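> sequence first, then the predicted structure:
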Amino acid sequence: MSKTAAPASAAGQIPAQPGPPSLRWQARRRRPGVLALAAALIAAGAVGNYWYWTQNGQRTPVLVMARDVAAGTVIQDADLAEASVALDPALKAIGTGQRAQVVGKRAAVELLPGALLAPGQITSRTLVHQDEQLVGLNLKPGQLPDSPLKPEDQVQVVFTGDSGAPAPGKSGKPGQDSGPATVDARIVRVGSKQDSTGQQVIDVAVKSADGPRLAVQAAAGTVALAVKAASGAGS
């Protein structure tokens, strides 16, 4: 008598059984969390790339000072260097394309090495006005105030030697009530102070009529500088 072949399940092979419903539900539940994490990582990467691009991508080629230039001094090509920096929109810096326009102009303020060059720091204005003369004063400590001086300060140059004739007194003749002779002046340039002697060259602009007399006194070293009070000071 022939026997009918048993089904595969009857031959010892157990068909796959579906897992418990709770496990299948947890597996499906876990997928949205993974997607959210992936989205968060992508967003974080995008933010990081944007920050890096804004910090390192938007760089502007600008002019910087290669060495110290005193106020009133003509700017030379060797005084300038170039740098690429990330600029704040509020800053006004001179681009490298304007280098030719900067060379030959004067420093309106003292320019220090490494500093960005801004439009307000240079000038093409003539530092000596019409009917003025420029006189250099080589002054020692004691001949000028210890407080810092700057261009456009209004000063008096006082003649301290015997060769400086006193100004007329109230009577119109030289007298004790007149005091020492003085010349009103405007500071144009303040030179660097020498480390060894403390001497400092101050260029001043004076009326053309006073220029020769002041130059004689300056050459003899018989001058001192007195700073006038600023307009409105003490009020």
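It's in. Residues are numbered from 1 along each chain as shown.
> please count neighbours and contacts with C-alpha atoms only from this point.
Fine.
> helices of this protein, residue ranges please.
21-56, 99-102, 211-220 (DSSP state H).
> quick check: which of the ones you listed is buried the most?
helix 211-220 (a mean of 16; mean count of other Cα atoms under 10 Å).
> how about residues contacting that one?
Helix 211-220 is touched from outside by 132-138, 159, 161, 163-164, 183, 223, with contacts defined as Cα atoms under 8 Å, 6 or more residues apart in numbering.
> before we move on, back to that, which among the helices of the chain is found nearest to A90?
Between A90 and the helices of the chain, the shortest gap by Cα to Cα is with helix 21-56, which sits at 15.8 Å.
> excluding chain neighbours, what is closest to K150?
When the adjacent residues along the chain are set aside, K150 lies closest to V190, with 6.3 Å between them (Cα to Cα, 6 or more residues apart in numbering).
> relative to A165, how far out is the one you found?
Counting by Cα to Cα, to the nearest Å, the gap between V190 and A165 amounts to 28 Å.
> also A36?
92 Å.
> before we move on, what about H129?
When H129 is compared with A165 (using Cα to Cα), they lie 27 Å apart.
> quick one: the strands in this structure, in order.
60-65, 80-85, 106-107, 122-123, 132-139, 154-159, 182-190, 200-207, 223-227 (DSSP state E).
> okay if I get those strands as a markdown table plus mean neighbour count?
What follows is these, written out as a markdown table (neighbours: other Cα atoms under 10 Å):
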| stretch | mean neighbour count |
| --- | --- |
| strand 60-65 | 20 |
| strand 80-85 | 17 |
| strand 106-107 | 22 |
| strand 122-123 | 20 |
| strand 132-139 | 20 |
| strand 154-159 | 21 |
| strand 182-190 | 22 |
| strand 200-207 | 21 |
| strand 223-227 | 21 |
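> this is the comparison structure:
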Amino acid sequence: MVRTRTHETVKAPALPRQRRPAMFLLVVVFIGLGVLAGQYAYSRLDKRSSVVMVARDVAIGQVIGQDDLTAVRIAADPMVATVPAERLSEMAGRVAAVDLTSGTLLSDGHTTDAMTPGPGQQLVPLALKPGQLPARGLRAGDHVLVAAELTDPGRQAAATATKDIPATVDRVSEADPDGTRVVDLLVGPGVGGLIAREAMRGHIALILTSRGDAP
């Protein structure tokens, strides 16, 4: 018996599929476009700006130090007065025009380059009751007239009290339980003592002529 030898069919190994360069490039382009779209959307939504914030309390009239301020990023309304962070070093060394409280945003109106009282000025503290102040209140920088009552016509010094004396509000304290507020006034030379004496008698009233931020 003759045995025949059958040849087994040998299959060649399958070759790996060739990657399509065009498809790969298209995927890369789509990924890149997605990243760019995300960055654009974030930039449109992130409307925060870097501004100056008070880091430590600074009393009115004190020089502002570098450590008293810091820069923060916030999303603030354009109507809110702020100081850009790039001006932080410019604010250091200026004088606090109002009491600066930690955590509040700094504005140009909060600082001044002048110490008070300046040359030719006197700082007069007046303890005034509600009836001696405008109902809308006073704030630093307001311009007022000091109206004093003539208490003794025989005193020549008191005669000047019949004239309204111009002054500028330097500071206004919080009201006491009875409504009394201490108002620091900047006045010209020679009238501070007269105003203080009349105020102690209760013969003083302040007349608001213009706000400090008025042109």
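That came through, no problem. Everything numeric in this text was worked out from a predicted model, so none of it was measured.
> circling back: how about a markdown table for the strands of structure 1, with distance to A233 of structure 1 added?
Output for the strands of structure 1, formatted as a markdown table (distance: least, Cα to Cα, whole Å):
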| stretch | distance to A233 of structure 1 |
| --- | --- |
| strand 60-65 | 34 |
| strand 80-85 | 38 |
| strand 106-107 | 27 |
| strand 122-123 | 28 |
| strand 132-139 | 26 |
| strand 154-159 | 13 |
| strand 182-190 | 18 |
| strand 200-207 | 22 |
| strand 223-227 | 13 |
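> ok, which of the ones you listed comes nearest Q26 of structure 1?
Put simply, out of the strands of structure 1 the one that sits nearest Q26 of structure 1 is strand 80-85, at 53.6 Å, with distance taken as Cα to Cα.
> with structure 2 superposed, average distance for the closest one?
Once the two structures are superposed, the average separation between strand 80-85 of structure 1 and the matching residues of structure 2 is 4.5 Å (mean Cα distance after the TM-score superposition for structure 1).
> what's that strand packed up against?
Contact analysis of strand 80-85 of structure 1 by 3 or more Cα pairs under 8 Å, 6 or more residues apart in numbering; DSSP states H and E lists strand 60-65 as its packing neighbours.
> and the strand it packs on with strand 80-85, angle?
Orientation check (axes from the mean of the first three to the mean of the last three Cα atoms, to 10 degrees): strand 60-65 of structure 1 against strand 80-85 gives 140 degrees.
> reformat the helices of structure 1 as CSV; add distance to P119 of structure 1.
Converted to CSV, the helices of structure 1 look like this (distance: least, Cα to Cα, whole Å):
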stretch, distance to P119 of structure 1
helix 21-56, 24
helix 99-102, 9
helix 211-220, 32
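> of those helices, which is nearest Q143 of structure 1?
Across the helices of structure 1, Q143 of structure 1 has its closest neighbour in helix 211-220 (11.2 Å, Cα to Cα).
> that closest one aligns to what range in structure 2?
Following TM-score structural alignment, the aligned partner range for helix 211-220 of structure 1 in structure 2 is 192-201.
> so how far is the matching stretch off the chain centroid?
In terms of Cα atoms, centre = their mean, to the nearest Å, the centre of stretch 192-201 of structure 2 is found 35 Å from the chain centre.
> over to stretch 36-44 of structure 2?
30 Å.
> ok, stretch 90-101 of structure 1 next?
Relative to the chain's own centre, stretch 90-101 of structure 1 is displaced by 13 Å; criterion: Cα atoms, centre = their mean.
> ditto for stretch 28-41 of structure 1
Stretch 28-41 of structure 1 has its average C-alpha position 51 Å from the chain's average C-alpha position, going by Cα atoms, centre = their mean.
> same deal with stretch 144-151 of structure 1?
On Cα atoms, centre = their mean, the centre of stretch 144-151 of structure 1 falls 21 Å from the chain's centre.
> do the same with stretch 166-181 of structure 2
22 Å.
> how long is that stretch from one end to the other?
19 Å.
> what's it in contact with?
60, 97-98, 126-130, 138-146, 182-188.
> equivalent analysis for stretch 133-144 of structure 2, please.
Outside of stretch 133-144 of structure 2, the residues within contact range by Cα under 8 Å, 6+ apart are 97-98, 166-172, 205-213.
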